[in-house]
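**Q** Sequence plus predicted model, see below.
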Amino acid sequence: MDAQDKLNRQYENKSIYTAGFYADPDNNLANRKKLFDTLKSLVMNQDASTPFSLQIMMTNSEINIMPLGLLDLNELKEYEKKQREIHGLDWHSDEIPLIIQYSPHTEDGKVVKKTVCSTQKLFADFNTQIENIWQTVKDFLNDNFAILSAIVKDLIADKNDVQKEYYTTFSKMSAAEREEKLGFTVDTAEVEQFSEYMANMHEVQAIVLSAGSFANHELLGKNSFSEMISDNVRRSTLFWVLDNTFYEIYYYFYNSNENSKLRKRLNHQRENLIVNMRNDAFHRAQELVEKQQKKVDFNEYFSDIFIPVAEQIVAEINKFKD
């Protein structure tokens, strides 16, 4: 039996069972529970012949857990070829390997695939195989967090340079000149703190505009907002971008401060911040649909959502320092 016959017999033209969730960059306990619950639901309600794909979205990557050959039949053919080279031409197995695919969304990122077990073993021995799957997923989550940390590190380095420029510029001005330039008073004693605030918001704006540009070009395009939001894939992608943007801003401030007590405070506030952000984004999307607004600029949409988030984080940091 060749790979095509095997796949046809295995799947019997069934529809693909799909599920997905967003992985918190720094909460493996919650991530493992989501993974466990999703795959447990699969084995309790389906059978080993069910074609399925579990997608785990992250800030700069995604993970797919699925049977080999689901997306590319040639992969299954190549697998069978290699097995015959190893075990001989008489090798035969009805098992479909289960793979975990890691896809970093970076310029030089390479897709990595690992075989962990088979779909039959997952259904027959769930408790053992879920742990094998989790260990591989956890490694990929760590790889993703390293990407996020590298991005944040670059933002912090740029912020330090920008802050120096602001401080030099504002320090050379008199209080009257600063008021004329800015429209409000900044005393000499406040120049350093104000320069830091301006530099922070410069980096936040860079994050926001990057996300807005992606949404404008890749999601909205020439469509109306209502058309875009009615498409399941693009709507899901929009809320994935929103979460990505939140975490880049959050970890930018979190990694900018090494005080463990301050980090603990920010970590305590994180869940409320992201829930409020998601609610705000959802309500703004609803308003745009109800108004049937023809022209929507995601740069403005993202700025209206995330500038207040950043200012709230800054307020938490200043409150702690005071």
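**A** That came through, no problem. Numbers count the residues shown, from 1 in each chain.
**Q** alpha carbons only for contacts and neighbour counts from here, please
**A** OK.
**Q** residue boundaries of the strands in the stretch 101-250 of the chain?
**A** Assigned by DSSP state E, counting those that start in this stretch, the strands in the stretch 101-250 of the chain fall at 112-118.
**Q** quick one: contacts for residue 66?
**A** By C-alpha atoms under 8 Å, 6 or more residues apart in numbering, the residues touching residue 66 are 51-54, 98-100.
**Q** What count of nearby residues applies to residue 148?
**A** For residue 148, the count of nearby residues is 21 (other C-alpha atoms under 10 Å).
**Q** Included below, for side-by-side comparison, is a second structure:
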Amino acid sequence: MDIQEKLNAKYDNIAIYTSGFYADPEDELGTRSKLSETLKSFTMNQHADTPFSLQIMTTNGEINVMPLGLLSLDELKAYETKRREQAGLTTDDDAIPLVVQFAPHTEKGQIQKQIVGTTQNLFDNFNTHFAAIWTVVKADLQANQTLLVGIERDLISDSADIQREYQDNFKLMDAPTRKAKLGFDLKDTDLTHFSTFMADMHEIQAIVLSSAAFVKNELLGDDLFAQVMNDKVSRNTLFWVLDNTFYETLYYFIEKYRDIANGKKLTRHLHHQKKLLIINMRNDAYQRAQAAVEDATTKLDMDKYFSDIFVPIAEQLAREVDQFQN
């Protein structure tokens, strides 16, 4: 029986051991520790031939550590064919290759895979093999961070055009018209600052509505919000989306204003503010979710849910930027 037949036999009607966690883009040490603890626990409680998938959710994708062939036995067949071509037909090695896969959640993102030894290597020499796994995972995390920064820079580029549109429109208005539309006096000297703020909020709203659309299309569908919250996978996915939205909002301001005067101090300050902001965001999101669950007959407006949570956060971050600019 070759390796493909063995996996076919093992994966047929057998539960796959799964585990996962979210990778904070600002806590590489924490991610490494979680991955080590998860894999170590696996090796202590399972066998080397146990089918498993350990998932790391990131802001713009996911990383999986798993046996090659778990998702597609055709991959394992191709690997086995190539291995026999190189090593000869008489080779007799039934060790299962271990693969680290990074799947970007972007329109043109390409899945990246790298084989890192075998599952038996992980069981036989955990520390050495974990170091090899972490090297690949760390590179994938950096690739994910590059995606995040790229997305932010696209938004920032768009904000420049939006800012000019706002400023040009405000310039065409006289003072009474501005006050009638805005509800307050807007001086000519404040046009640039206010139109920049409006452009930033426009981009944040794009982030927020994109997240809300994902939840509506991929999680809610025709279901009520209470049904989503009662399903563990859907609930975890919702809070993963919330964390993603938070980081996309935070990094928008970090990337846009890192080069201003005192930009380095501002960046450090925003990183520091993040610790409290994300805790408050999660608490706010959870409380709003619980309130929605209590009314099991009403469909939750996800656009409003996400906007109510993240627009105040964006406004606070904008105030923090103002303090450093002034």
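**A** Arrived safely, thanks for sending. Bear in mind that the values here come from a model prediction, so they are computed numbers and not experimental data.
**Q** Any idea what the TM-score is?
**A** The TM-score (TM-score structural alignment, normalised by the length of structure 1) is 0.95; 322 aligned residues with a C-alpha RMSD of 1.6 Å.
**Q** hang on, the earlier thing: out of the contacts of residue 66 of structure 1, which is nearest to residue 213 of structure 1?
**A** Lowest distance from residue 213 of structure 1 to these (C-alpha to C-alpha) belongs to residue 54, with 28.1 Å.
**Q** mean deviation (superposed) between the strand or helix carrying the closest one and structure 2, please.
**A** Per DSSP states H and E: residue 54 of structure 1 is located in strand 52-57. On superposition with structure 2, the mean distance recorded for strand 52-57 of structure 1 (mean C-alpha distance after the TM-score superposition for structure 1) is 0.7 Å.
**Q** what's the spacing between the residue lying closest to residue 204 of structure 1 once chain neighbours are set aside and residue 309 of structure 1?
**A** The shortest distance from residue 204 of structure 1 to any residue other than its chain neighbours is 6.3 Å, reached at residue 249 (C-alpha to C-alpha, 6 or more residues apart in numbering). Residue 249 of structure 1 sits 9 Å away from residue 309 of structure 1, going by C-alpha to C-alpha, to the nearest Å.
**Q** Settle it for me: which of those two has more neighbours?
**A** residue 249 (23 against 20).
**Q** Isn't residue 188 of structure 1 up against residue 176?
**A** No. Look at residue 188 of structure 1 against residue 176 with C-alpha atoms under 8 Å: they stay out of range, at 10.6 Å.
**Q** thinking again about what came up before, which of the contacts of residue 66 of structure 1 count as buried?
**A** Neighbour counting over the contacts of residue 66 of structure 1 (16 or more other C-alpha atoms under 10 Å) leaves 51-54, 98-100 as the buried ones.
**Q** Name the nearest of the residues you listed relative to residue 75 of structure 1.
**A** residue 99 (10.8 Å).
**Q** distance from the helix or strand that contains the closest one to structure 2 after superposition?
**A** Per DSSP H and E, residue 99 of structure 1 falls inside strand 97-104. Strand 97-104 of structure 1, aligned to structure 2 and superposed, deviates on average by 0.6 Å (mean C-alpha distance after the TM-score superposition for structure 1).
**Q** what does stretch 262-275 of structure 1 give?
**A** Looks like 0.9 Å for stretch 262-275 of structure 1 (mean C-alpha distance after the TM-score superposition for structure 1).
**Q** residue range for that stretch in structure 2?
**A** Under TM-score structural alignment, stretch 262-275 of structure 1 corresponds to residues 266-279 of structure 2.
**Q** Reformat the contacts of residue 66 of structure 1 as a markdown table; add distance to residue 155 of structure 1.
**A** Output for those, formatted as a markdown table (distance: C-alpha to C-alpha, whole Å):
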| residue | distance to residue 155 of structure 1 |
| --- | --- |
| 51 | 42 |
| 52 | 38 |
| 53 | 35 |
| 54 | 32 |
| 98 | 38 |
| 99 | 35 |
| 100 | 31 |
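**Q** wait, which of the residues you listed is closest to residue 314 of structure 1?
**A** residue 54 (36.7 Å).
**Q** Can you tell me how far that closest one is from residue 18 of structure 1?
**A** 6 Å.
**Q** Tell me who's in contact with the spatially most central residue of structure 2.
**A** Compute the mean C-alpha point of structure 2, and by C-alpha atoms, centre = their mean the closest residue is residue 59, 1.6 Å away. Going by C-alpha under 8 Å, 6+ apart, residue 59 of structure 2 touches 23, 25, 144-145, 148, 243-244, 247-248.
**Q** how many neighbours does the equivalent of residue 300 of structure 2 over in structure 1 have?
**A** Under the alignment (TM-score structural alignment), residue 300 of structure 2 maps onto residue 296 of structure 1. Residue neighbour count, defined by other C-alpha under 10 Å, stands at 14 for residue 296 of structure 1.
**Q** Spatially nearest residue to residue 296 of structure 1, not counting backbone neighbours?
**A** In this structure, residue 296 of structure 1 finds its nearest non-sequential neighbour in residue 225, 6.6 Å apart by C-alpha to C-alpha, 6+ apart.
**Q** what separates the closest residue in space to residue 11 of structure 2 that isn't next to it in sequence from residue 75 of structure 2, distance-wise?
**A** Using C-alpha to C-alpha, 6+ apart and skipping residues adjacent in sequence, the residue nearest residue 11 of structure 2 is residue 51, 6.8 Å away. Residue 51 of structure 2 sits 15 Å away from residue 75 of structure 2, going by C-alpha to C-alpha.
**Q** out of all of them, which helix in structure 1 is the longest?
**A** Looking across structure 1 with DSSP state H, the single longest helix is helix 126-171.
**Q** Provide the aligned range in structure 2 for it.
**A** Mapping helix 126-171 of structure 1 onto structure 2 (TM-score structural alignment) gives residues 126-171.
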